[in-house]
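Asker: please find the sequence and the predicted model below.
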Amino acid sequence: MRIKELLCKRLKELGIDRLYVDSLKRKYAKSYMQTLAVKMLIENLTIKAERIMGNKIGEECGIELYGRGEETEVNYKIDKGEPLIYPPQTPFFLIDFNLWDMMTDEERKSTTLQFILTLNVIRNYLWDGNLGVLNAPTEFFQLFEKFQKGLKYSFLALNKMEIKGDNPIVLNPYGNIIADEEILRNSDTIILGGIVDKGRRIREATTELSRISGYYDLPQVKITLRGSIIGVPDRLNSIVEIVLKVKEGYTLEDAIISSQSKADKLRRLYYEMTRG
């Protein structure tokens, strides 16, 4: 369930069919309600009764949304207050940056940009509370702030392992367990390596990361496409999106294919052709 569904359900329970949302844009999942739900959770906003004039900008789940204007009187608006919805704590994606010092400056920037894209992917489905960083150094946050000036966020910054729910796994391209829909759907905490190793200097980087950070005993799961990792996206944001799509009902193969970049598709095509 996406958090927009929680918001729609709650508004209907309150009998609200018109809502003033000011200058809200469809930033996440091309949805006003998803964007509004994320905004309300991050900024501690709620719904308050207040008469205000506005122009209709859209409608979702049977609720009319209004922005600035003078066409129609609306009786509810967004304001500071107690939470209106309580999102699920899982799935929880934890990105471990314990190999940060082994990366080049270029790789650190690339990793940070992938994390920013991952945050956007999370917000298309859930919100910041479903994403955490582990062992992230000060430089990571400095780069994050540099690339995303003024962005409000609430993802969790952890110095020690935190597992939520049941069946935690590590997504590792060198893992000894092959991912399937059941494994991904049943896993509440999913750990990924926050590392870009373009020079392949670190042998089996995610395995090494698991040892250093002390969770090597957790299931090491690799995502494959018809038995091979070739053509499976390896960027953090793409991997997280694959898992979320599977949790939403996609088959694993469909989730992988729909998340492939052009480069991923070409690598897979070449692999299929040379394999005969």
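Answerer: Sure thing, it's come through.
Asker: from here on, contacts and neighbour counts on C-alpha atoms
Answerer: Will do.
Asker: chain center to stretch 77-88, what's the gap?
Answerer: 20 Å (CA atoms, centre = their mean, to the nearest Å).
Asker: ignore what I typed, I meant stretch 259-266.
Answerer: 20 Å.
Asker: and for stretch 20-36?
Answerer: Here stretch 20-36 is found 17 Å from its chain centre; the criterion is CA atoms, centre = their mean.
Asker: ok, which stretches of the protein are strands?
Answerer: Remark: strands assigned in the chain by DSSP state E are 18-20, 45-60, 63-80, 92-96, 131-134, 156-158, 169-171, 177-178, 189-193, 220-222.
Asker: could you dump those into CSV with mean neighbour count and distance to Gly249 added?
Answerer: Below are the strands of the chain laid out as CSV (neighbours: other CA atoms under 10 Å; distance: least, CA to CA, whole Å):
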stretch, mean neighbour count, distance to Gly249
strand 18-20, 23, 31
strand 45-60, 16, 22
strand 63-80, 17, 26
strand 92-96, 24, 18
strand 131-134, 22, 21
strand 156-158, 15, 27
strand 169-171, 24, 19
strand 177-178, 16, 19
strand 189-193, 24, 17
strand 220-222, 21, 19
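Asker: distance to Thr274 for the ones you listed - can I get that in TSV?
Answerer: Output for the strands of the chain, formatted as TSV (distance: least, CA to CA, whole Å):
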stretch	distance to Thr274
strand 18-20	57
strand 45-60	48
strand 63-80	53
strand 92-96	35
strand 131-134	39
strand 156-158	44
strand 169-171	27
strand 177-178	23
strand 189-193	30
strand 220-222	23
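Asker: the structure to be compared is supplied as follows:
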Amino acid sequence: METLADVFRDALRERGVERVGALSKRFRKSRNVLQDMAIEVFYGKGAVVRVPEKTVFAWDLSGRRVEGSHYAYVPSCMVRKFETVVEKEDLVERLPEWPRFIIDLYHWDRHSQNEKGKICLQAVQCYGLLRDYFTGGELAVTWANDEFRRMYHGPLDRITVYDGPTSEFLREEGIGEVVLLDPWADEVLSEKDFDAKAFIIGGIVDTGGTKKKTTPKIGEELERAGIRVRRRKIVLKGDVVGVPDRINRILGIILKMMVEGKGMDEAVYEMQEPLHARWRLRKELPKRAIRYKVNGRTYRVVEKELFDEYSKWLKIRWEDFVKVLRELDLIALERRRIHHLNKISNARIINGKAYRVLLLKKAAMLCYNC
């Protein structure tokens, strides 16, 4: 999907510009200099102009640093001094129809004050994420009230803040179908869903507590209002456990898939935090545990090398691995030591479960977490 940087790049090429600089060090540390420059131009904070002398800093249209350029971004206070090459209007007339990303606050009052603050923070972060790809103005918040406006510490004038129902907002926008990100959905989000004109990405965390399974109700309300709803979930290797539940991180996963073309597992990994990874690790490790009975006492053992295996798709550190071992009362041993234990033990079924039984005077080989 085309980004604002792509629009900016096309506008520059049309005017014969193959490299663009800046008169200050402002963009020197930008990770995506063309996107950052395009945002400034789009919001009327400056323009690209022709300058008489080459700039010190410049980038080609792929974002690589190059020698100076006779074309440079300058702030709006300096634009009149030079010949304007690309300004806000040049971008506005080229903008594609990007989808809307909606935070539905219908269940706002079911949250505590602390939770409300987190939702507002996540909404600000969503705006920042959208600025990394589009303009940020693609974000809409529905059922917004005065309390949300007071608590939202971001540029309210650059997003859509809608007081009424999501269904009314969609009708006003001419949108008859949405994708609802729902962890309880049957179908998984895929490339086929990226043709939707709107995505409802959150508004409530419903994976536990008194708000559990509230997201499907948002879909039911929209369907009653005549809006078609595609319920989709995001999974990590087929399971929702380990997928971030914060609105901004869900949006980040969608954008990485939609714009960068990344697979779902890779996108989830990049947006994951160790907290989310530990959720999944708690579910995965017991599946790999071997039960040993040593002198009548039961030990559950996993291979120490599992850390390397899981860290390829879970964002875990060694300390996270050890923490989960302790929580689950598991022991980690090197694979070679487990092979040795298997050689000197006998397989038994006890109360319907598989065990390896050892009769030893000393069980020191089962060193805890060693």
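Answerer: That came through, no problem. Remember, predicted model here, so these are calculated numbers, not experimental data.
Asker: once they're superposed, tell me the TM-score.
Answerer: Superposed pair, TM-score by TM-score structural alignment, normalised by the length of the first structure: 0.80. Supporting alignment: 265 aligned residues with a CA RMSD of 3.3 Å.
Asker: of the strands of the first structure, which is nearest Arg26 of the first structure?
Answerer: Nearest to Arg26 of the first structure among the strands of the first structure is strand 45-60; the distance by CA to CA comes to 10.0 Å.
Asker: ok and that closest one relative to strand 63-80, angle-wise?
Answerer: Angular relation of strand 45-60 of the first structure and strand 63-80 on a 0 to 180 degree scale: 160 degrees, by axes from the mean of the first three to the mean of the last three CA atoms, to 10 degrees.
Asker: who's in contact with strand 45-60 of the first structure?
Answerer: Surrounding strand 45-60 of the first structure, the residues in contact under the criterion CA atoms under 8 Å, 6 or more residues apart in numbering are 20, 32-33, 39-40, 64-84.
Asker: distance of the aligned residue in the second structure for Ile230 of the first structure relative to Leu91 of the second structure?
Answerer: In the second structure, Ile230 of the first structure lines up with Val241, judged by TM-score structural alignment. Distance, Val241 of the second structure to Leu91 of the second structure, by CA to CA, to the nearest Å: 41 Å.
Asker: Asp206 of the second structure now?
Answerer: 39 Å.
Asker: these two: which is more packed in?
Answerer: Leu91 (21 against 18; other CA atoms under 10 Å).
Asker: trace that one over to the first structure, please.
Answerer: In the first structure, Leu91 of the second structure lands on Leu84 (TM-score structural alignment).
Asker: I'd say its match and Lys9 touch.
Answerer: No - using CA atoms under 8 Å, Leu84 of the first structure is not in contact with Lys9; the gap is 10.8 Å.
Asker: next, the contact list for Lys197 of the second structure, please.
Answerer: Trp98, Pro99, Arg100, Ile175, Glu177, Val178.
Asker: quick one: which of the residues you listed is most hemmed in?
Answerer: Counting neighbours by other CA under 10 Å, Val178 comes out on top of the contacts of Lys197 of the second structure with 25 neighbours.
Asker: what's the match for that residue in the first structure?
Answerer: So, by TM-score structural alignment, Val178 of the second structure is matched to Pro168.
Asker: which ones are touching the nearest residue to its match once chain neighbours are set aside?
Answerer: Excluding its sequence neighbours, the residue lying closest to Pro168 of the first structure (CA to CA, 6 or more residues apart in numbering) is Thr189, at 4.6 Å. For Thr189 of the first structure, the contacting residues are Thr90, Pro91, Phe92, Phe93, Leu94, Ile163, Lys164, Gly165, Asp166, Asn167, Pro168, Ile169, by CA under 8 Å, 6+ apart.
Asker: coming back round to it: including distance to Leu4 of the second structure, could the contacts of Lys197 of the second structure go into TSV?
Answerer: Formatted as TSV, those follow (distance: CA to CA, whole Å):
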residue	distance to Leu4 of the second structure
Trp98	10
Pro99	13
Arg100	15
Ile175	22
Glu177	25
Val178	23
